[in-house]
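1. Quick one, structure for this:
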Amino acid sequence: MSINQNFSHFLSQSDAIGQALFMLLLSMSVASWYFIVVKAWQGYGIRRRSREFLAQFWNAASLDKVAEMLNQHRDEEPFSHLTYHAINASRHHAIHGVQRLQEAGSAGEFLTRAIRRVIDEETAKLEWGLTALASIASTAPFVGLFGTVWGVYHALLGIGRSGQGSLEQIAGPVGEALIMTGLGLAVAIPAVLAYNDCVRANRLLLAQLDAFAHDLFAFLTTGSAINPLLEMPHANPRVALAVAGEV
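-> Below is the predicted model of the structure:
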């Protein structure tokens, strides 16, 4: 009897709990592969757009040119997002100074808080889906094991009722029940590999973002500071205050 036939026979002989466990593992597998595909696509897009922005940033003549470039077009990727809000924070503090508690401190302290806030936001975005992958990777084997135990239990009950306890009578139902353990491992292994790969990619990207933030902070607090009188593209004052966490 083939694996597919064994599996079909096992499901047909299972009760509601066994079939619910199978559907749970199937849902875990679908969710796991959804996050794997989405995270891989997002990661590729972020790395590509980040390389493009960094090339434009380091080839710009000044931060004013960078600000002008961001006025015309700004991608929602970490480096341009950080640069936009850092420039906005520097201009806001240069124009308005300390008017509220959230703006207290020197320009460098205000800029540091704005940069740290953006990095925290980007970290949260990059970690989207990782909790689900970690949960699936850690629980799927145990769900499959529980399905196997439940299947073996019902198989042994059936054998006991029939009064036939030969090896041939035991091996078939027990072997079919072990499929649930294999299914649990098949769900967990891709989730574990994807989780580890995403964590490594996020760690590398955040390390690059942190190094870039130090360079950007130095540019904005030294002689490379940009002209605060040049307006950002949005006339709405809520944008200028976004770095302070008001919107």
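
2. use CA for all of it now, contacts and neighbours both
-> Noted.

3. State the distance from the residue located most distally from the centre of the chain to Val174.
-> Within the chain, Gly163 marks the point farthest from the mean C-alpha position, 53.8 Å out by C-alpha atoms, centre = their mean. Here the criterion is C-alpha to C-alpha, to the nearest Å. By it, Gly163 lies 16 Å from Val174.

4. And this one, please, so the two structures can be compared:
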Amino acid sequence: MGRVVILICVLFLNVSLGYSDDSSTKKTINNNGENKDLLSIGAIPETPLISENSSRYGFVALWNQSDWVAKSALIILLIMSLGSWTIFLSKFFEQIKTKNECIKINKASKDGFEFDKVFSELPKSCHLHLLYNAGNEAKLKIISINDAIDSSHLLSDTIQNGINDVNENLQRGLTFLATVGSTAPFVGLFGTVWAIYHALIKIGDSGQASLDKVAGPVGEALIMTAIGLAVAVPAVLGYNWLVRRNRELMSSVNKLGSILYFSFYVNR
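-> Purely as a prediction, here's the structure:
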């Protein structure tokens, strides 16, 4: 306990001495014995506020100093980002919904339930209705066909068309993600080149080419490239991930198509 008290006293003494030394360095005594602050006489320069520096650089300064071309590039990148995230989230939940519906139908088929009852319980927006409606359509057509081979081919082709329709709906929107992933970096690069061009013109007109005059505008221009990459990378990753999940999901849809084929063919 005594060692702890001694340690606290030593720390307090060091802090007090440091504060007194710092205070003494900021004051001086003139010939008349008056205390003067070193900041007031200009011996120690006053550091600028952080808020002043932040107002000169950053996204706000980039927007305010940009012309309509650079602002258009920023707006395009913003639209690309919002569109890609919207499509990614919507397709993600759509895949989860379709996967759960496939599991429900496969379980119902194993338990011996009728497909009419199972599909009637599914929401109208379910993509698997395309598959079931195609089977019903083929079932109505093969009633008038006496040839079993022609009936089998007609039912198989119709269900395959339903599977293709499901795949088309699942793939819809992924092209936008691929487009954003391939073009967003070039849009950002174009904005960077354009902003650097105008920054160099302003520096040339001012006649000052010091480091502080060049680093700010050029650094702000490079933000455009960073924004382009920030938009493109999630779009590419999301596209590849959704395509892989669609491939796995279509495997389940094909199995469901085979089950429906045998069900419709037996009960034709």
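
5. Can you give me the distance of the aligned partner of the residue farthest from the centre of the first structure in the second structure to Tyr57 of the second structure?
-> Here Gly163 of the first structure is matched to Gly207 in the second structure, going by TM-score structural alignment. Separation of Gly207 of the second structure from Tyr57 of the second structure (C-alpha to C-alpha): 20 Å.

6. if you skip the residues just before and after it, what's nearest to the aligned residue in the first structure for Leu174 of the second structure?
-> Using TM-score structural alignment, the partner of Leu174 of the second structure in the first structure is Leu130. The shortest distance from Leu130 of the first structure to any non-neighbouring residue, by C-alpha to C-alpha, 6 or more residues apart in numbering, is to Tyr195 (6.3 Å).

7. That neighbour touches Leu133, doesn't it?
-> Yes - Tyr195 of the first structure is within contact range of Leu133, at 6.0 Å (criterion: C-alpha atoms under 8 Å).

8. Please identify which of these two sits among more neighbours.
-> Leu133 (26 against 23; other C-alpha atoms under 10 Å).

9. For that one, pull up the helix or strand it's in.
-> Leu133 of the first structure is located in helix 130-162, with elements delineated by DSSP states H and E.

10. can you check Asn64 of the second structure too?
-> Per DSSP H and E, Asn64 of the second structure falls inside helix 59-65.

11. Buried residues of that helix, list them for me.
-> Leu62, Gln65 (16 or more other C-alpha atoms under 10 Å).

12. Read off where that helix ends up in the first structure.
-> Against the first structure, helix 59-65 of the second structure falls on residues 7-13 (TM-score structural alignment).

13. Could you tell me how far that stretch lies from the centre of the chain?
-> Per C-alpha atoms, centre = their mean, to the nearest Å, the displacement of stretch 7-13 of the first structure from the mean C-alpha position of its chain is 36 Å.

14. cool, stretch 41-53 of the first structure as well?
-> The chain centroid and the centroid of stretch 41-53 of the first structure are separated by 15 Å under C-alpha atoms, centre = their mean.

15. Pull up the aligned stretch in the second structure for that stretch.
-> Counting by TM-score structural alignment, stretch 41-53 of the first structure sits on residues 93-105 of the second structure.

16. Now that stretch on the first structure. Mean distance?
-> Taken over the aligned residues, the distance from stretch 93-105 of the second structure to the first structure averages 1.5 Å (mean C-alpha distance after the TM-score superposition for the first structure).

17. Can you list the neighbours in contact with that stretch?
-> Here stretch 93-105 of the second structure makes contact (C-alpha atoms under 8 Å, 6 or more residues apart in numbering) with 115, 118-119, 122, 126-128, 170, 245-246, 249, 252-253, 256.

18. run the last query once more with 7 Å
-> Applying C-alpha atoms under 7 Å, 6 or more residues apart in numbering, the contact partners of stretch 93-105 of the second structure are Val118, Leu249, Ser252, Val253.

19. Give me the number of neighbouring residues for Ser40 of the second structure.
-> 12.

20. Counterpart of it over in the first structure?
-> Checking with TM-score structural alignment, Ser40 of the second structure has no match.

21. And Ser40 of the second structure, how close does it get to Thr28 of the second structure?
-> Distance from Ser40 of the second structure to Thr28 of the second structure, by C-alpha to C-alpha: 11 Å.

22. same thing with Val69 of the second structure?
-> For Val69 of the second structure, the distance to Thr28 of the second structure (C-alpha to C-alpha) stands at 56 Å.

23. what does Asn164 of the second structure give?
-> Distance, Asn164 of the second structure to Thr28 of the second structure, by C-alpha to C-alpha: 87 Å.

24. again, but for Lys213 of the second structure
-> Here Lys213 of the second structure is placed at a distance of 36 Å from Thr28 of the second structure (C-alpha to C-alpha).

25. Please consider this matter closed, and thank you.
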